[in-house]
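>>> mind folding the following:
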Amino acid sequence: MTPTIHDVARLAEVSIKTVSNVMNDYPHIRPATRQRVLDAIATLDYKPNLSARGLRSGKTGLLSLIIPDLRNPYFAELADVVVRSAEARGLSVMISQSNGDRDRELSLLLGPRMQMVDGVLFSALALSAADSDLLGKIRTPMVLLGERILDGPKDHVTMRNVEGSQAATEHLVSIGRRRLVAFGSDPAQGLGSAALRLEGYRRALAGAGIEEDPDLVVDVVGWYRRNGADSMRRFLERGTDFDGVVAFNDQIALGALRVMQEAGLRIPDDVAIIGFDDVDETAYTLPSLSTIDPGREEIAEVALRYLVGRIDGSDADVAPRDHLTTFRLQQRESTAVV
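Predicted coordinates:
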């Protein structure tokens, strides 16, 4: 027979309420008691009945994660961390792609799916500050991920884009590079990641006393490998002198890396290159790619903690919070000192 929450409570020698509290990750439970319950759940292979839970509590145990695009490894890996962290709390996650389309983002936020979930993690891309009033009208608990494109009464968790890009640029300066390409700017993006990472690049140059050269600021519209490759080909055709590349994400860095190698440039002897995001494959390329780890695990963990607190009411009186994660520079072969 399928095990029930009563079976878990009997095996762990606790009350049903205690089992429920452990499954919902309530903090005020003794570690030994929590472990007994988790062991009982594992022994019985207990799976909560979400339908029954919803009928009793008005909660479904289902969260929505809205991200721009699973083709981008950063978002795919973020989704993986969110799903695993949610499952550890006894919750399930429904993943939706907005494709960076404004109408699609609005449809996902205002459509019938919102009635199915207890809370939403939303990485906005196409909405703008003009849509901020929308947030106050959405009653479903929500945590915003990514850049603070929208202003409104919601918790917000994101990475340190400016500081991370500044650290990446300073790293290239520290190994003796002076002609640094800012690779990935996008004037049409407004207040997004591209603008913030360009700001970090500029701060690092200013701090090192290096005058910015507009010819070294290279637009890349669309942060995928092919866009990075195409933009690097066009840049190389101009014959501009450079000895380092600060790429604004790993995918365009990998596209640029391939094109530079095809052109006979040695990495890092002739050109050092660093990316941003620390997606898994960067550790296995030839050469391996130096990059900025933006704190993806921390983003998922903090965002879920905030969201669960809003859902269960324990944070009902807490003012909207902004959390910036801790980043780390991962130095690999593409910026090794030669």
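>>> every contact and neighbour count from this point should use C-alpha atoms.
Will do.
>>> ok, then the element right after the one helix or strand residue 105 maps to?
Assigned by DSSP states H and E, residue 105 belongs to helix 102-110. Following helix 102-110 in sequence order, the next helix or strand is strand 119-123 (DSSP H and E).
>>> residues of the helix or strand that that following strand is followed by that come out buried?
In the C-terminal direction, the helix or strand that comes right after strand 119-123 (DSSP H and E) is helix 133-137. Within helix 133-137, the residues that count as buried by 16 or more other C-alpha atoms under 10 Å are residue 135.
>>> give me the contact list for helix 133-137.
Applying C-alpha atoms under 8 Å, 6 or more residues apart in numbering, the external contacts of helix 133-137 come out as 152-154.
>>> could you tell me the end-to-end distance of stretch 120-136?
Chord length of stretch 120-136, first to last residue, is 14 Å (C-alpha to C-alpha, to the nearest Å).
>>> also this sequence, please, to line up against the first:
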Amino acid sequence: MPPGLKDVAERAGVSIKTVSNVVNGYVHVSPETRARVQAAIGELGYRPNVAARQLRGGRSGVIALALPDLQSAYFAELAGFIIQAAEKRHWTVLIDQTGGVAERERGLLARLRRHLIDGLIFSPLALAGQELAADATGVPMVLLGERVWHGPADHVAIDNMAAAADATRHLCELGRRRIAAIGAQEGPVAASAQQRLAGYRIALEQAQRPWLPGLVAAVEEFRRADGAAAMARLLDSGDPPDAVFCFNDLLAIGAIRTLLDRGYAVPGDVAVIGFDDIEDGRFSTPTLSTVSPGTDRIATRAVELLAERLGDDAAGAPSPREVRVGHRLVLRESTLGRLAARHR
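As a prediction, the model looks like this:
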């Protein structure tokens, strides 16, 4: 049997309560006693049973994270930031991929009822607010993304419409006239795409640029191949754009590949801006201008809200909260050119 509190107490010549106070960081222990207990812990190789302690307090120390697509660089980076924030609270994160499919999202909620999970951070694409409320797991939940606003749980997101408008406005300020958009989608699972399209249109109208349906390219998915194919269709239309706003960075990287393959200079002939500020864009050729949605801040805030609901930081808010995280433009070579980007 591994050594326990009783063994440490006997070795140090103190009570079990005193050992517990030292292990849990209780401040009102004399330096001499603390040193004696710590020496006994080192000699015996005692390790606190964190899991048992959490279970005795009604907690497992485990939260779940459900995201639509872990192959997406954005969601992969988001998951990493959430894990980092959770580790600071000594939480373990279980990750599930839903594919944005309603049946799989419902299945996730059903599975959580059978597991000892303290809370859930969930980015739904298919389930709406009423369905989430009806399928409530009984554990605190924080929602991400644009599918559910003012729903049954705390929600963290950015203003996609304003962010898209800022990206498009940047292209207008560069003097570009035929500004295309890559990433249009339809249906309830495409809330982000629809908000970004709306922001693109708003910025064009404000800048008195033409809204031309032929400059809007739809995609099935937000992947590099979809961006490359959409850019090819725009170039083959006979009147190509001189700038492109892509609804995520992977689409933009694919679009740039097609432009370079066709002999177009970026940004000389066509300026390109993306969305998400993933790591790939910082090392692409040219480096990618983009919208940074503050992925690390989204993750940190989501974990903070969950902790508040669990009572770690506060008694818990009485009603679901809507939290918006600010975005910013990150301007690089794909819109500014190498020399201008270098001097920013």
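>>> ok, back up a step: residue 66 of the first structure: which of the contacts of helix 133-137 of the first structure is nearest?
Each of these was scored against residue 66 of the first structure by C-alpha to C-alpha, and residue 154 proved nearest at 15.2 Å.
>>> quick one: the closest one from residue 142 of the first structure, how far?
Taken as C-alpha to C-alpha, the span from residue 154 of the first structure to residue 142 of the first structure is 6 Å.
>>> who has more neighbours out of these two?
Neighbour count, other C-alpha atoms under 10 Å: between residue 154 of the first structure and residue 142, residue 142 has more, with 27 against 18.
>>> any idea how far the nearest residue to the more buried one once chain neighbours are set aside is from residue 47 of the first structure?
Distance criterion C-alpha to C-alpha, 6 or more residues apart in numbering; nearest residue to residue 142 of the first structure, sequence neighbours excluded, is residue 120 at 4.6 Å. With distances taken as C-alpha to C-alpha, residue 120 of the first structure is found 22 Å from residue 47 of the first structure.
>>> who's more crowded, these two?
Remark: of residue 120 of the first structure and residue 47, residue 120 carries more neighbours, 24 against 13, as counted by other C-alpha under 10 Å.
>>> can you pull the contacts of the aligned residue in the second structure for that one?
Counting by TM-score structural alignment, residue 120 of the first structure lines up with residue 120 in the second structure. Counting by C-alpha under 8 Å, 6+ apart, residue 120 of the second structure touches 63-66, 139-142, 306.
>>> all strands for the second structure, in order.
Remark: strands assigned in the second structure by DSSP state E are 62-67, 92-97, 119-122, 141-144, 154-157, 179-184, 216-218, 243-246, 271-273, 290-292, 322-324, 328-330.
>>> and the ones you listed: which comes nearest residue 168 of the second structure?
Comparison of the strands of the second structure against residue 168 of the second structure by C-alpha to C-alpha identifies strand 243-246 as nearest, at 6.4 Å.
>>> average gap between the closest one and the first structure?
Here the mean offset of strand 243-246 of the second structure against the first structure after fitting is 0.3 Å, by mean C-alpha distance after the TM-score superposition for the first structure.
>>> hmm, back to that, now the strands of the second structure as CSV including distance to residue 52 of the second structure?
What follows is the strands of the second structure, written out as CSV (distance: least, C-alpha to C-alpha, whole Å):
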stretch, distance to residue 52 of the second structure
strand 62-67, 13
strand 92-97, 14
strand 119-122, 18
strand 141-144, 24
strand 154-157, 29
strand 179-184, 49
strand 216-218, 52
strand 243-246, 49
strand 271-273, 50
strand 290-292, 41
strand 322-324, 34
strand 328-330, 44
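>>> quick one: which of those strands is nearest residue 257 of the second structure?
Of the strands of the second structure, the one closest to residue 257 of the second structure (C-alpha to C-alpha) turns out to be strand 271-273, at 11.2 Å.
>>> who are the packing partners of the closest one?
The criterion is 3 or more C-alpha pairs under 8 Å, 6 or more residues apart in numbering; DSSP states H and E, and the helices and strands that strand 271-273 of the second structure contacts are strand 243-246, helix 249-261, helix 333-336.
>>> ok, now with 7 Å
Here strand 271-273 of the second structure touches strand 243-246, helix 333-336, going by 3 or more C-alpha pairs under 7 Å, 6 or more residues apart in numbering; DSSP states H and E.
>>> out of these, which one sits most buried?
Comparing those by mean neighbour count (mean count of other C-alpha atoms under 10 Å), strand 243-246 ranks first with a mean of 29.
>>> which helices and strands does that strand pack with?
For strand 243-246 of the second structure, the elements it packs on are strand 179-184, strand 271-273, judged by 3+ C-alpha pairs under 7 Å, 6+ apart.
>>> tabulate these (a markdown table), appending distance to residue 314 of the second structure.
Shown next, in a markdown table, are these (distance: least, C-alpha to C-alpha, whole Å):
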| stretch | distance to residue 314 of the second structure |
| --- | --- |
| strand 179-184 | 41 |
| strand 271-273 | 41 |
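>>> need the winner for burial among those strands.
Of all those, as judged by average neighbours under mean count of other C-alpha under 10 Å, the leader is strand 271-273 with a mean of 30.
>>> quick one: it to the first structure mean distance?
Looks like 0.2 Å for strand 271-273 of the second structure (mean C-alpha distance after the TM-score superposition for the first structure).
>>> relative to residue 76 of the second structure, which of the strands of the second structure is closest?
Among those, the nearest to residue 76 of the second structure by C-alpha to C-alpha is strand 62-67 (9.0 Å).
>>> average gap between that closest one and the first structure?
Per aligned residue, strand 62-67 of the second structure averages 0.4 Å (mean C-alpha distance after the TM-score superposition for the first structure).
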